[in-house]
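Trainee: Okay, sequence plus prediction incoming.
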Amino acid sequence: MRTICSSNMKLSAALILLLHSLGTVAQFVHDITYVIGCFENTTTTVEYEFDGEEILHIDDDRQEVVYTVPAYLMPDPAHIFGDLHIYRNALKAKRACVGVVAYCKVEGIDPEEVKDPPESFIYPEDEVVLGLENSLICFVNHFFPPSINVSWTKNGLPVSEGLSFSQYYPNNDQTFHRFSTLMFTPSKGDVYSCTVEHSALETSKTRIWDVEFPKSHQSLIADVYCGVGLCLGLLGVAVGTFLIVKGLHH
């Protein structure tokens, strides 16, 4: 069962403050969406979105508001949103979620849960350079319910250090996406894998990434010379064959 309550507030007090902080003229209409996700496993998600992009969410484990709006746009978002009692309201929303789920069960509003299997991709954050620390990102998208397990291996062995996980982010179609990041130092021949487990999958899904390095400038030059030499050689063969055939016809 999906129970996601949302409300759009156009040009509210919070929105006006945000627009002022960005130096935007208030005549343009933007949306701030307050999203509350309620789930039967007692999981609750609370976040604010500005024109579809997250600007903050509640971290239950740390019991605080996490601002995700870029610092160059808003250096001190807590100053803007501090008077809105966001965390206190999130706690109220969480308590309300319990009642909403209970009500749905009592009223029989409990259809079979729709499950969407995840898609996953693995890629490096930066250009891969031998011996230079980098990050591998496993991007898992379009899954529901928001509960997945992501694990990593290096050369077939489990990896437990250097890992970090993002929160679950909602998509417009009410599915979710999440990032898992592995810090690593690339070495030739290393092979990494990211395995995703989800209730909508019959078996786990694994993506594999092996360390590849772009060719050096000298190597590229050598390849160019080799290619040019091969072309000239083939051209010489073609010309010689043409002359021989022509001579046979005289």
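Mentor: That came through, no problem.
Trainee: Going by C-alpha atoms from here, please, whenever you check contacts or count neighbours.
Mentor: OK.
Trainee: for L130, helix, strand, or coil?
Mentor: coil (DSSP: H, G, I helix; E, B strand; the rest coil).
Trainee: which one is M9 nearest to, not counting chain neighbours?
Mentor: I32 (5.6 Å; C-alpha to C-alpha, 6 or more residues apart in numbering).
Trainee: Which SSE is immediately downstream of the host helix or strand of the one you found?
Mentor: If you go by DSSP states H and E, I32 is part of strand 31-38. Scanning forward in sequence from strand 31-38 by DSSP H and E, the next helix or strand is strand 44-50.
Trainee: Give me the next element, helix or strand, following that next one.
Mentor: strand 53-59.
Trainee: Give me the helices and strands touching the helix or strand that that following strand is followed by, please.
Mentor: The element immediately downstream of strand 53-59 (helix or strand, assigned by DSSP H and E) is strand 64-67. Counting by 3 or more C-alpha pairs under 8 Å, 6 or more residues apart in numbering; DSSP states H and E, the packing neighbours recorded for strand 64-67 are strand 53-59, helix 86-106.
Trainee: Can you report how many residues lie near H142?
Mentor: Neighbours of H142 under the rule other C-alpha atoms under 10 Å: 20.
Trainee: Assumed it was part of a helix.
Mentor: No - read with three-state DSSP, H142 is strand and lies in no helix.
Trainee: sorry, back to before: show me what the strand holding I32 is packed against.
Mentor: strand 3-10, strand 44-50, helix 86-106.
Trainee: what's the second one packed up against?
Mentor: I take that to be strand 44-50. By 3+ C-alpha pairs under 8 Å, 6+ apart, strand 44-50 packs against strand 31-38, strand 53-59, helix 86-106.
Trainee: Take these and write them to a markdown table, including mean neighbour count and distance to C194.
Mentor: Converted to a markdown table, these look like this (neighbours: other C-alpha atoms under 10 Å; distance: least, C-alpha to C-alpha, whole Å):
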| stretch | mean neighbour count | distance to C194 |
| --- | --- | --- |
| strand 31-38 | 20 | 27 |
| strand 53-59 | 18 | 25 |
| helix 86-106 | 16 | 32 |
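Trainee: Those: which one's closest to V150?
Mentor: Between V150 and the helices and strands packed on strand 44-50, the tightest spacing by C-alpha to C-alpha is seen for strand 53-59, at 19.6 Å.
Trainee: returning to that earlier point: wait, which of the helices and strands packed on strand 31-38 is closest to N155?
Mentor: strand 44-50 (35.9 Å).
Trainee: and the comparison structure, right after this:
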Amino acid sequence: MLMVLSSPLALAGDTRPRFLEYSTSECHFFNGTERVRFLDRYFFNQEENLRFDSDVGEFRAVTELGRPDAESWNSQKDFLEDRRAEVDTVCRHNYEILDRFLVPRRVQPKVTVYPAKAQPLQHHNLLVCSVSGFYPGSIEVRWFRNDQEEKTGVVSTGLIQNGDWTFQTLVMLETLPQSGEVYTCQVEHPSVTSPLTVQWRAQSESAQSKMLSGVGGSVLGL
């Protein structure tokens, strides 16, 4: 192999223009869904001028420089069909191979329960079950009142993606709390072997005052 090395001074004096052309192929997997997006992107001098997007199904010019290639490649039906198929033949195919060697990532949810408003008992209220920071996105959240499942009056925000590859959701129960009732939010998720449960007890203001008085007396007695 023959290598010719140029000194920095020689390179600095070379004012001939240099051009760089390259392309990237990208597979985008949307967390918690079956959706996959394939991108084929073409660059000239660090500026993208042409791309194929599987969501669009054809080549699109990003700049005028890419327009001739976009028109030419879109007219070649076999070539275009091969690109459209790469979301399966490249992205999903490679994912299935790699997935065999990956340890499934699982993050346990954090569950809290609280009333939406500081309402007295026997007034309509929303009990909120906040489930956050979990992965994967498959989850089941149920409400119980005195160990009986509540199916009416249950509303949910649905699955919300966080910016750290985890999810959150709020599942709310519209109810008329009575003194002594016990409400339970039950969460089932692949990260735990048994359901997570968090309870909220309906207490009258007098009962809450007695409890706080007892706590205060205990602290003062120390």
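Mentor: Great, that's in hand. Since the structure is predicted, the reported quantities are computational estimates derived from the model, not experimental observations.
Trainee: looking at the helices and strands packed on strand 44-50 of the first structure, which is closest to S135 of the first structure?
Mentor: strand 53-59 (22.9 Å).
Trainee: The helices and strands packed on strand 31-38 of the first structure into CSV, with extra columns for distance to D59 of the first structure?
Mentor: Output for these, formatted as CSV (distance: least, C-alpha to C-alpha, whole Å):
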stretch, distance to D59 of the first structure
strand 3-10, 18
strand 44-50, 9
helix 86-106, 9
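Trainee: right, and the ones you listed - which one's nearest A222 of the first structure?
Mentor: strand 44-50 (51.8 Å).
Trainee: which helices and strands does the host helix or strand of G227 of the first structure pack with?
Mentor: Secondary structure from DSSP H and E places G227 of the first structure in helix 217-248. For helix 217-248 of the first structure, there is no helix or strand it packs on, judged by 3+ C-alpha pairs under 8 Å, 6+ apart.
Trainee: now it, how far from the chain's geometric center?
Mentor: 48 Å (C-alpha atoms, centre = their mean, to the nearest Å).
Trainee: And stretch 92-106 of the first structure, by the same measure?
Mentor: Using C-alpha atoms, centre = their mean, the distance between the centre of stretch 92-106 of the first structure and that of its chain works out at 30 Å.
Trainee: now swap in stretch 126-136 of the second structure and tell me
Mentor: On C-alpha atoms, centre = their mean, the centre of stretch 126-136 of the second structure falls 14 Å from the chain's centre.
Trainee: Can you tell me what sits against it?
Mentor: 32, 105-117, 162, 165-175, 185, 190-191 (C-alpha atoms under 8 Å, 6 or more residues apart in numbering).
Trainee: and those, which are buried?
Mentor: Buried subset of the contacts of stretch 126-136 of the second structure (neighbour count, 16 or more other C-alpha atoms under 10 Å): 107-109, 111-113, 166-175, 185, 190-191.
Trainee: What residues of the helix holding G227 of the first structure count as buried?
Mentor: Per 16+ other C-alpha under 10 Å, helix 217-248 of the first structure contains no buried residues.
Trainee: any idea where the helices of the second structure begin and end?
Mentor: For the second structure, applying DSSP state H gives helices covering 8-12, 67-74, 77-86, 93-99, 205-220.
Trainee: need those helices in CSV with distance to G153 of the second structure, can you?
Mentor: As requested, these are exported to CSV (distance: least, C-alpha to C-alpha, whole Å):
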stretch, distance to G153 of the second structure
helix 8-12, 74
helix 67-74, 52
helix 77-86, 45
helix 93-99, 40
helix 205-220, 25
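Trainee: re earlier: in strands, which of the contacts of stretch 126-136 of the second structure fall?
Mentor: 110-115, 167-175, 185 (DSSP state E).
Trainee: so how far is A90 of the first structure from N141 of the first structure?
Mentor: 25 Å (C-alpha to C-alpha, to the nearest Å).
Trainee: And the aligned partner of C104 of the first structure in the second structure, how close does it get to F101 of the second structure?
Mentor: Counting by TM-score structural alignment, C104 of the first structure lines up with Y95 in the second structure. Here Y95 of the second structure is placed at a distance of 10 Å from F101 of the second structure (C-alpha to C-alpha).
Trainee: and what of E181 of the second structure?
Mentor: Taking C-alpha to C-alpha, one finds E181 of the second structure at 49 Å from F101 of the second structure.
Trainee: end to end, how far does stretch 79-95 of the second structure reach?
Mentor: 23 Å.
Trainee: Not counting residues beside it along the chain, what's closest to the corresponding residue of the second structure for P118 of the first structure?
Mentor: Per TM-score structural alignment, the equivalent position to P118 of the first structure in the second structure is P109. Distances taken as C-alpha to C-alpha, 6+ apart put F134 closest to P109 of the second structure, at 4.4 Å, once the chain neighbours are dropped.
Trainee: Can you get me a residue count around the aligned partner of the one you found in the first structure?
Mentor: Matched to the first structure by TM-score structural alignment, F134 of the second structure sits across from F143. Using other C-alpha under 10 Å, F143 of the first structure has 24 neighbouring residues.
Trainee: got a list of what the residue most central in space within the second structure touches?
Mentor: Closest to where the C-alpha atoms of the second structure average out (C-alpha atoms, centre = their mean) is Q161, at 3.3 Å. The neighbours of Q161 of the second structure, taking C-alpha under 8 Å, 6+ apart as the test, are 167-168.
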